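S.K.: output the structure for:
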Amino acid sequence: MNKEFLNQIIRERRAIFPSQYNDKPVSKEFIKILLENANWAPTHRLTEPWRFKVIQGEAKDRLGTFLSDTYTDITPEESFSPFKHKKIKDKCTAASSIIVICMQRDPKERVPEWEEIAATAMAVQNMWLTCTANEVGCYWSSPALIKYMNEFFEFEEGERCLGFLYLGNYNKDKTLNSKRNSIEEKVEWHD
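M.R.: This next block holds a predicted model:
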């Protein structure tokens, strides 16, 4: 394994937003690789809590309509933003595919819920790093609207939505910047 390549991929991982995507579709074969890599995330007591729903084609339009209509329904008139309403729909349209990120709570509750949420987040990180290594854009969004997703999908008992992973190809000619404060500001060493 090339350790430097792994370090580079981790440090180059960025949120690439749907507005930055081009019209080239992300292949179903690549999405299958993403999902398989997600499946290898760490999981305490092997609960494997991650669940995914892949949204493509006309289903993206249905999701965009549902989310924008829900936004309209739950937003007081004085707080309603036509810009936000349009942006909700546009994100669904601009994405090549959307992976709905769900967490299935262990029915026996053998581990704390936060551990299952963390395991699901690690599965998403595996997908995000896979996207980075393959120069595919992705962005994890967890809008307040996710709490209404049980009106769009039939969830299993104990299953809930944690967000959406938007996927799309993008033009690589743009520099994607990010910064982090020094790790030394975040670590205490004890001997």
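S.K.: when you work out contacts or count neighbours from here on, use the C-alpha atoms and nothing else.
M.R.: Noted.
S.K.: tell me the secondary structure at the most centrally placed residue in the chain.
M.R.: With distances taken as C-alpha atoms, centre = their mean, the chain has Leu165 as the residue nearest its mean C-alpha position (2.6 Å). Secondary structure assignment for Leu165 (DSSP: H, G, I helix; E, B strand; the rest coil): strand.
S.K.: which secondary structure state does Cys161 sit in?
M.R.: Per three-state DSSP, the secondary structure class of Cys161 is strand.
S.K.: so how far is Glu48 from it?
M.R.: Using C-alpha to C-alpha, to the nearest Å, we find Cys161 at a distance of 15 Å from Glu48.
S.K.: got it, and Ile117?
M.R.: With distances defined as C-alpha to C-alpha, the gap from Ile117 to Glu48 amounts to 10 Å.
S.K.: return the residues in contact with the residue nearest to the centre of the chain.
M.R.: Under the criterion of C-alpha atoms under 8 Å, 6 or more residues apart in numbering, the contact partners of Leu165 comprise 98-101, 138-141.
S.K.: residues near Arg13, how many?
M.R.: Counted with other C-alpha atoms under 10 Å, the neighbours of Arg13 add up to 21.
S.K.: hmm, I typed the wrong one, I wanted Pro107.
M.R.: 10.
S.K.: to compare against the first, here's another:
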Amino acid sequence: MSIIGDVTRLIEARKAVFPALYIEKNIPTSIINKMLSNANRAPTHKLTEPWRFKVIRGDARARLGNFMSARYKKLYEGNGFSERKFNKLRENPQLADTVIAIIMQRDREERIPEWEEIAAVSMAVQNMWLTASAHGVGSYWSSPALISHLGDFFKLEEGQKCLGLFYMGYYEEEIPVSKRGPIEEKVEWLDK
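M.R.: Here you go, the predicted structure:
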């Protein structure tokens, strides 16, 4: 098999697998370390390497869920509060074997635009996602509405911003491959 064939199959196999589908099976630390190591190989303009990660396992998952649900209740009680959303925020971290907080560390000198730093972090997450897929680990990048409040939980440093939570777990259910429209509808060739 050619490497391009392997890469193409891996990209095509990558999909969102939600926490409700995870089974109770531990992800080996070696796989998580490989995911993080591969994330560290993402492209980065001016070598700012803006990605930072916080790995949440064990009892810390319940603390995260309790924090998110309590903050949600405080913000939305009496104004659009949803019991379903409250429960989902509390339970999802515990359904996952591992949750990784996706953090961007802004270049202190602001040598490049913030969007480039966000793009670099996104590419790092794509590397993690592909690595997880290669190991049969389901993953999902969640950006909850109260993402701006997660800095309190994670004790973020100056210039850091939480961009989401990366939920991970093994799963048994067959997940359909996500569909994409034809690339021809999204490309214009300028050759004259």
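S.K.: how about the residue nearest to the centre of the first structure: what's its closest non-neighbour residue?
M.R.: Nearest-residue entry for Leu165 of the first structure: Trp140, 4.4 Å, with adjacent residues in sequence omitted and distances by C-alpha to C-alpha, 6 or more residues apart in numbering.
S.K.: pretty sure that neighbour is in a strand, no?
M.R.: Yes - with three-state DSSP as the criterion, Trp140 of the first structure is located in a strand.
S.K.: does it really touch Met127, like I thought?
M.R.: No - with contact defined as C-alpha atoms under 8 Å, Trp140 of the first structure and Met127 do not form a contacting pair (10.5 Å).
S.K.: before we move on, back to that, in the second structure, which of the contacts of Leu165 of the first structure still touch?
M.R.: With contacts defined as both residues aligned by TM-score structural alignment, their matches' C-alpha atoms under 8 Å, 98-101, 138-141 are the ones among those whose aligned partners also touch in the second structure.
S.K.: ok, Glu48 of the first structure - contacts?
M.R.: With contacts taken as C-alpha under 8 Å, 6+ apart, Glu48 of the first structure has the following neighbours: 39, 116, 119.
S.K.: give me that answer again for 10 Å
M.R.: The neighbourhood of Glu48 of the first structure, defined by C-alpha atoms under 10 Å, 6 or more residues apart in numbering, consists of 39-42, 103-106, 116, 119-120, 123.
S.K.: likewise for Arg105 of the first structure?
M.R.: 47-50, 111-117, 156-160.
S.K.: hmm, try it at 7 Å
M.R.: The contact partners of Arg105 of the first structure, by C-alpha atoms under 7 Å, 6 or more residues apart in numbering, come to 49, 113, 116, 158-159.
S.K.: take the residues you listed and, keeping just the buried ones, write it as a PyMOL select command.
M.R.: Of the contacts of Arg105 of the first structure, the buried ones go into a single PyMOL selection, burial set by 16 or more other C-alpha atoms under 10 Å:
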select buried, resi 49+116+159
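S.K.: now intersect the contacts of Arg105 of the first structure with the helices, please.
M.R.: Within the contacts of Arg105 of the first structure, membership in helices is found for 113, 116, as judged by DSSP state H.
S.K.: closest to Gly64 of the first structure out of the contacts of Arg105 of the first structure?
M.R.: Looking at the contacts of Arg105 of the first structure and their distance to Gly64 of the first structure, the nearest is Glu159, at 21.4 Å (C-alpha to C-alpha).
S.K.: ok, back up a step: in a markdown table: the contacts of Leu165 of the first structure, plus distance to Lys24 of the first structure and neighbour count.
M.R.: As requested, those are arranged in a markdown table below (distance: C-alpha to C-alpha, whole Å; neighbours: other C-alpha atoms under 10 Å):
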| residue | distance to Lys24 of the first structure | neighbour count |
| --- | --- | --- |
| Ile98 | 15 | 27 |
| Ile99 | 17 | 21 |
| Val100 | 21 | 20 |
| Ile101 | 23 | 24 |
| Cys138 | 14 | 30 |
| Tyr139 | 17 | 18 |
| Trp140 | 20 | 21 |
| Ser141 | 21 | 16 |
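S.K.: redo those as CSV? Include distance to Ser182 of the first structure.
M.R.: Converted to CSV, the contacts of Leu165 of the first structure look like this (distance: C-alpha to C-alpha, whole Å):
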residue, distance to Ser182 of the first structure
Ile98, 33
Ile99, 33
Val100, 33
Ile101, 31
Cys138, 25
Tyr139, 24
Trp140, 24
Ser141, 26
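S.K.: ranges for the strands of the first structure?
M.R.: Along the first structure, the segments classed as strands by DSSP state E run 50-55, 97-104, 137-141, 159-168.
S.K.: where in the second structure does the second one fall?
M.R.: This means strand 97-104 of the first structure. Correspondence between strand 97-104 of the first structure and the second structure is established over residues 98-105, with TM-score structural alignment as the criterion.
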